[in-house]
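Enquirer: Following is a predicted model, sequence given first.
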Amino acid sequence: MNPAIAAALHIALVVAVLALAYVPLGDYMARVYTTDPDLRSGDGRVESLIYRLGRIDPRAEQTWYGYAGSVLGFSLASVLGLYLLQRTQGLLPLDHGLSGVSPAVAFNTAISFVTNTNWQSYVPETTMSPVTQSVGLAVQNFVSAAVGMAVAIALIRGIVRTVRGGEIGNFWVDLTRGTLRILLPLAFVIALILLSQGVIQSYRSGFDAVGVDGNGFTTALAPVASQEAIKLLGTNGGGVLAANSAHPFENPTPVSNIVQIIAILLIPVALTRTFGTMVGNRRQGLTVLGVMALLFAAMLALASAAESGTRGAAATAAGAMMEGKEVRFGIPGSVLFAVSTTGTSTGAVNSAHDSMSPLGGGTVLLNMLLGEIAPGGVGSGLYGILVLAVIAVFVGGLLVGRTPEFLGKKLRRREITLAALTVLVMPALVLTGTAVAVILSSTTGFMGNSGEPGTPGAIHGFGEVLYAYASAANNNGSAFGGLTVTSDWFQASLGMCMLFGRFLPILFVLALAGSFAAQRRIPAGAGTLPTTGVAFAGLLTGTVVLVAALTFFPALALGPIAEALQ
C-alpha cells in the first residue's frame, strides 16, 4: 500500500474512534466527578467499603492544602511500598528465580511508576517477577493515572466554585472514583481487544524453543494483556517486556497498534469535553481541544515528513527510513505512535526513537518540551494547558488593555505567580540536569556517543542526554536508547527529576485551584477577553510555542538541529 494512503487510513481511523467516544466518555467522566450517588448500590458498595477501611468521610471537602497533603501522602506511601516490594521480591511467590532488585534501580523505578513516568533502566524479563509486575507496577499504573485526573478535576472545581473556604473536593473520593469507574472498566475492555489480537497473558516464566538457525533459546512470558491496557490507557508507558510495544507479544498486529494509539489518546481528548461540561460552556472544551489538535497535527506532519525521506547512505541504499522500525507497522504506524506517546506522558514505543532521523527525533523531543499538552497525559495534559490558558489570558489582557479574567475569576498577582511557577518547573529541571550531566561527564557516567566537540557523535550524545531529562521531567519515560543510564548519577538525578517534575506542578496547580475557588465569580463584561473561538485558540497556541521556543531553542540548536544540518 502507498505510504501516504496508509498514513491517511491510520489517522482517519484513530480520529473517527476518538470522535465517536468524545461526547459520551467526556460527559460520563463529568458525571463521575460531580454526582453524589447512593453509596449503598452498584459501584457505591465497593466504594463505601474502601472509605470505611480507609476511615474516609466521602462527603467531607478539602481545601487545596488538604488535597495536596493527601496527594503527597498517598504518593509517598506508594513509593515506599513499591520500593519494598522490589527489594523483597525474591522472598515472594512466583519469583521465577529472580532476586531482589538493586537499591538504585528499585529507587528509580518506584519513583518512576508512582509519578506516572514509567522510565525503565532495567530489563523487565530478567528483573521484575510477575508479583512485582502485577501487584506493584500495574497497580501504580492505575492509581498514578487516577491522581492526574483528580488534580485536573480539582482545578476545574476551583474555576467553577465560589467557596469562602476554598474547598476543591475530596482527593480520596476522586482517586477511588477515577480508578473504579473510569480506568478499570475501560482497561478491561481494551485488554479483551488486545487478547483477541494475540497479546499474551501468562504467569509462566517462559518457554524453550529452537530458532531457524537450529540454536535453542528461551522466550519470556508475562501477564501482558492486563498490564498493556492500563499502561496505554493511563498514559503510563512502561513495558512488561523490554522491547515495549515493538514486541510481538505486546503489540502483535497493525490492528493492535491502532487500538494502542487510541487507548493513549482516549481519556486526554475526552477530558476536554469533561472540562466544557463542568464549567457549563462546552465551547471552552472545544477551544482547548482545537489547540491540542493543531499542535498534534503539526508535530505529526513534521515527523512524518522527516521519516518518509531517505536521508543518509544507509537509508538511501535501503530505500526508506526503516532502521529501528517494525515492518508490520511501517513508517506511518511508527510515526503516529511516536507522536502520540510523546504528545502525552506515555513514553511507550513501537520503534526506536534513537533510530529516527535527526529532524524526526528532534520533533518527538520538541513534542515533550512543549509541555506534553497535545493532548497531554491523563489529567496532566488538561491542567497543563489550562495553566497556559491562564498565562495567555494575562498576556492578551496586557496587549489589548482588557481585564485579565479567566472564566469569571480574576487573574491577580497570586494566580499569575502560581501559573508561572508551574510552567517554569520543567525547563529548570531539564536544562539543569542536562548541563550537569554533560559538563561533569566523567563523574556522572555520561560516556555514550563520545567524541570531539562538534562531531556527529558528540552532538547526538548531547541530544540523548537532553532527551533523557526532558523525558524524566515531563514524566514521559521514553528514551534515546544509545544513552546508558545505569550509573548511580543517572538513577538518582533522573529519579529526582521525575519526582519534582510531577509533584511541584501539582502543588502549584492545586494552590491555583484553591485561589480560584475562594474568589467570587465576576460576570463577563465588555472588557472581558473571550476564551473561546479562533482568536483565543491562536493566542493560546502562540503562547505554547513561544514559551517552548524561547526556553529550549538554544539547547535544541546544540543537539537535534545541529545534527540535522550536518
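Expert: Received the coordinates, thanks. Numbers count the residues shown, from 1 in each chain.
Enquirer: switch to C-alpha atoms for all contacts and neighbour counts from now on
Expert: Fine.
Enquirer: residues near the nearest residue to residue 360 once chain neighbours are set aside, how many?
Expert: Excluding the flanking residues, the one nearest residue 360 by C-alpha to C-alpha, 6 or more residues apart in numbering is residue 303, at 4.7 Å. Residues lying near residue 303 (other C-alpha atoms under 10 Å) number 24.
Enquirer: And residue 331, by the same measure?
Expert: Residue 331 has 24 nearby residues by other C-alpha under 10 Å.
Enquirer: let's bring in a second one:
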Amino acid sequence: MTIQGWSLILLFTALVAALAKPMGAWLFALYEGRTTPLHRVLAPVERGFYRLGGIDPGEEQHWLRYGLHLLVFQLALLAFTYAVLRLQGVLPMNPRGLAGIGADGAFNTAVSFTTNTNWQWYSGEAALSNLSQMLGLTIHNFLSAATGIAVAFALFRGFARREAKTVGNFWADCTRVTLYLLLPACIVYALFLIASGVPQTLSAQVDTTTLEGARQAIALGPVASQEAIKMLGTNGGGFFNANSAHPFENPTALTNLVQMLSIFALGAGLTWCFGKAVGNTRQGWAILAAMMALFLIGTGVAYWQEAAGNPVLHQLGAAGGNMEGKEVRFGIAASALFSVVTTAASCGAVNAMHDSFTALGGMVPLINMQLGEVVVGGVGAGIYGFLLFALLAVFVAGLMVGRTPEYVGKKIEAREVKLAVLAIAVLPLCILGLTALSAVLPAGLAGPLNKGPHGFTEILYAFASGAGNNGSAFAGLSAGTPFYNGLLGIAMWIGRFFVIVPVLAIAGSLAAKRHTPATSGSFPTTGPLWIGLLIGVILILGGLTFLPSLALGPIADHIAMVAGQLS
C-alpha cells in the first residue's frame, strides 16, 4: 500500500460527500415537482409525453396502482427489447451483418437490462448491432435508473406524508427524472468522454496497421453515449467485452475517477434528498455516514489484499502486489477502489478482472452484492434497500428501550417489519438457493472454469451479481448457456421486483400513518450510536446469512493460497 493509493481513496470519499448536497438538492426539486431552469426548454416536451400517453401528472396513485403501472411498464419494455434482439439480423443499423440473438440469450439480456442489472453473457462488440446497443439496451439504462429513483421517491413520500392514501404518480416521477436529470446530465457527460478519447460513431470499425505490419479491424460504435448513462445510472453494461478496462470506454486516469464518482453521485444525493423530504437533513447525513464507513472498510480490505499480493508467487521470486488482471495504467489502488465502488453501487462496470483478485480481495465485491448493495447502492435501489435495514435497526432499538419503534416521525409496527424482512430475505433465498442448485446439477457444474473453492466462488458470484442486480462478472464461468441464461434471468427479475413491491407496500403503509413527534424516550436516529447500530445490523444479518457460503468459497481459497496451493 502507498500514500498515493490512500490519497486517491480519501480524495474520492471526500468528493462523494461534497457531491451529496448539490445532487440531492436537484433530486429534491424533482421529488417535489418543482420548476427547474431546464423547464423553460423541456416543459413542452414533458407535456407532450403526458398528452401522448393520456396521463394526468397531477393524479396521485395508491401504492398498488403505482406498483401495477410500474410492473406493466417493465414487462412492455422487456418484450420490446426481446423482440429487437431476436430480430437484430433483419433490422437496420447492423453494419457487420450480425445475426439475431438466440431465445435464451435474448431472454437473459432483456431481463438483465430491464432490471438495471446489465449482466452480459456475450461480447458486446461481437454480438450486438448499433441499433441493438442504442434502441434495445441504452433506452433501458435511462428508464431502469429512473424507475429506481421513482420507487425511492414513493418511499420518501411514505415517510413524509401524514394520513395519506397515495405515494405519487409513477409516470410523472419517471418522466421528470429522465427528462430533467438523466438526459441532460448524460449529454454533458458524453461530450466530456468524447473529448477524452471515447468514440461516438455509427461506423462499425476502423482498419489499422499494427506495429508488426499486420492489418487489424478495431470495433467502434456509439460508445460515449452508452458509457455516460452506464455509469450515472449504475447500469454497468459495457459496449465492449472488456468493459471499463477497454481504452475506448475508459481511456485515462481522469475518466476513471469521473466514472467512479458518477457511479456514486446519484446514490449519495438521494441520502440528502431523503433527509430533506422528512424535514431533517441530519437523517440523510447519518445514512450517508453509515454507507461511507462500510465503503471504507471494504475498500481498505480489498486494497490491503491486492497490495500484499500472492505469497505463492512471492516464494517463486515474483515480489510485489497482485497486478494480475489489472490495467497497468490504473494500477492496484485504482483497480481495487473501482471494484468496491461498482459492487457497492450495483453498477457492475469493471476496470479489472475480479477473478484475478486475491481470494479476500475478490471477496469484498462479493460481500457488497450479498448485502443487497446498500452501500450507496444503485440509483434509488440503494437508498430504499438501506431504509429496509433502517426499519429493522429501529425495531431492534425499540426492543432495547421497551417502546414502539419510531423512525422519522412514523411508528414502525408489525406490518412494516414483516414487509422489510420479506424484502431483505429475497436476496439470500435467491442467491443461496440457485447457487446450491447449480453446484450439484451437471449443467451447473459444467460452467466454472476452475474446480474447488474458486470454482464455487465463480458460481456464487454470478448469482449474487444477478439477484443483486449488479451485473459484474467474476469471470471464469461459462454463463452463456441455456441453463445459466435461464436461471440468472429468473434471479435478476426476482432480485429487482420482489423487492420493489414490498418497498411500495411499506410506502403506502407509512403514508397512511399519523406523525409521531419525538420525545425524550425516542431513540435518536442521527448520531454516532445510530450509525453504529445501522452498520452492526447490516453486517450481522449479512454475516449470519452468507458466512457459510463465503467459507466454502473465498475463505477456503485464501487458506489454500496461504498453504501454498493455487487453484
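Expert: Cool, the structure landed. Keep in mind that this is a model prediction, so the values were computed, not measured.
Enquirer: TM-score for this pair?
Expert: Superposed pair, TM-score by TM-score structural alignment, normalised by the length of the first structure: 0.96. Supporting alignment: 556 aligned residues with a C-alpha RMSD of 1.5 Å.
Enquirer: Could you list every helix and strand that the helix or strand containing residue 141 of the first structure packs against?
Expert: Assigned by DSSP states H and E, residue 141 of the first structure belongs to helix 138-160. For helix 138-160 of the first structure, the elements it packs on are helix 103-114, helix 171-177, helix 224-233, helix 254-279, helix 380-400, helix 488-517, judged by 3 or more C-alpha pairs under 8 Å, 6 or more residues apart in numbering; DSSP states H and E.
Enquirer: what's the closest non-adjacent residue to residue 175 of the first structure?
Expert: residue 146 (5.4 Å).
Enquirer: The one you found contacts residue 179, correct?
Expert: Yes. If you go by C-alpha atoms under 8 Å, residue 146 of the first structure and residue 179 touch, sitting 5.7 Å apart.
Enquirer: rewinding a little: for the strand or helix carrying the residue nearest to residue 360 of the first structure, buried residues please.
Expert: For residue 303 of the first structure, the host element (DSSP H and E) is helix 282-308. Across helix 282-308 of the first structure, burial judged by 16 or more other C-alpha atoms under 10 Å covers 282-293, 295-296, 299-300, 302-304, 306-308.
Enquirer: Quick one: distance of the next helix or strand after it to the chain centre.
Expert: Moving toward the C-terminus from helix 282-308 of the first structure, the next helix or strand (DSSP H and E) is helix 313-318. In terms of C-alpha atoms, centre = their mean, to the nearest Å, the centre of helix 313-318 of the first structure is found 34 Å from the chain centre.
Enquirer: for stretch 466-479 of the second structure, same thing?
Expert: Chain-centre distance of stretch 466-479 of the second structure: 12 Å, with C-alpha atoms, centre = their mean.
Enquirer: can you name the residues of the first structure that it overlays?
Expert: Counting by TM-score structural alignment, stretch 466-479 of the second structure falls onto residues 472-485 of the first structure.
Enquirer: Pick the most deeply packed of the helices and strands packed on helix 138-160 of the first structure.
Expert: Across these, averaging neighbours per residue (mean count of other C-alpha atoms under 10 Å) puts helix 224-233 on top, at a mean of 28.
Enquirer: Could you name the helices and strands sitting against the helix holding residue 303 of the first structure?
Expert: Contact here means 3+ C-alpha pairs under 8 Å, 6+ apart; on that basis helix 282-308 of the first structure packs against helix 254-279, helix 330-343, helix 358-369, helix 533-556.
Enquirer: hang on, residue 218 of the first structure in a strand?
Expert: Yes. Membership of residue 218 of the first structure in a strand is supported by DSSP: H, G, I helix; E, B strand; the rest coil.
Enquirer: In which helix or strand does the residue nearest to it when sequence neighbours are not counted reside?
Expert: Once flanking residues are discounted, residue 218 of the first structure sits nearest to residue 208: 4.4 Å by C-alpha to C-alpha, 6+ apart. Element membership for residue 208 of the first structure (DSSP H and E) is strand 206-210.
Enquirer: Residues touching that strand, excluding its own?
Expert: 216, 217, 218, 219, 220, 221, 222 (C-alpha atoms under 8 Å, 6 or more residues apart in numbering).
Enquirer: can I assume the last one is in contact with residue 240?
Expert: Yes. Here residue 222 of the first structure lies in contact with residue 240, judged by C-alpha under 8 Å, at a distance of 7.0 Å.
Enquirer: neighbour count winner among these two?
Expert: The neighbour comparison of residue 222 of the first structure against residue 240 (other C-alpha under 10 Å) goes to residue 240, with 28 against 24.
Enquirer: Can you tell me the SS state at that one?
Expert: At residue 240 of the first structure, secondary structure determined by three-state DSSP is coil.
Enquirer: Return the residues in contact with it.
Expert: Counting by C-alpha under 8 Å, 6+ apart, the residues that residue 240 of the first structure touches are 124, 125, 133, 222, 223, 224, 227, 228.
Enquirer: Stretch 59-68 of the first structure spans what distance, first to last residue?
Expert: 18 Å (C-alpha to C-alpha, to the nearest Å).
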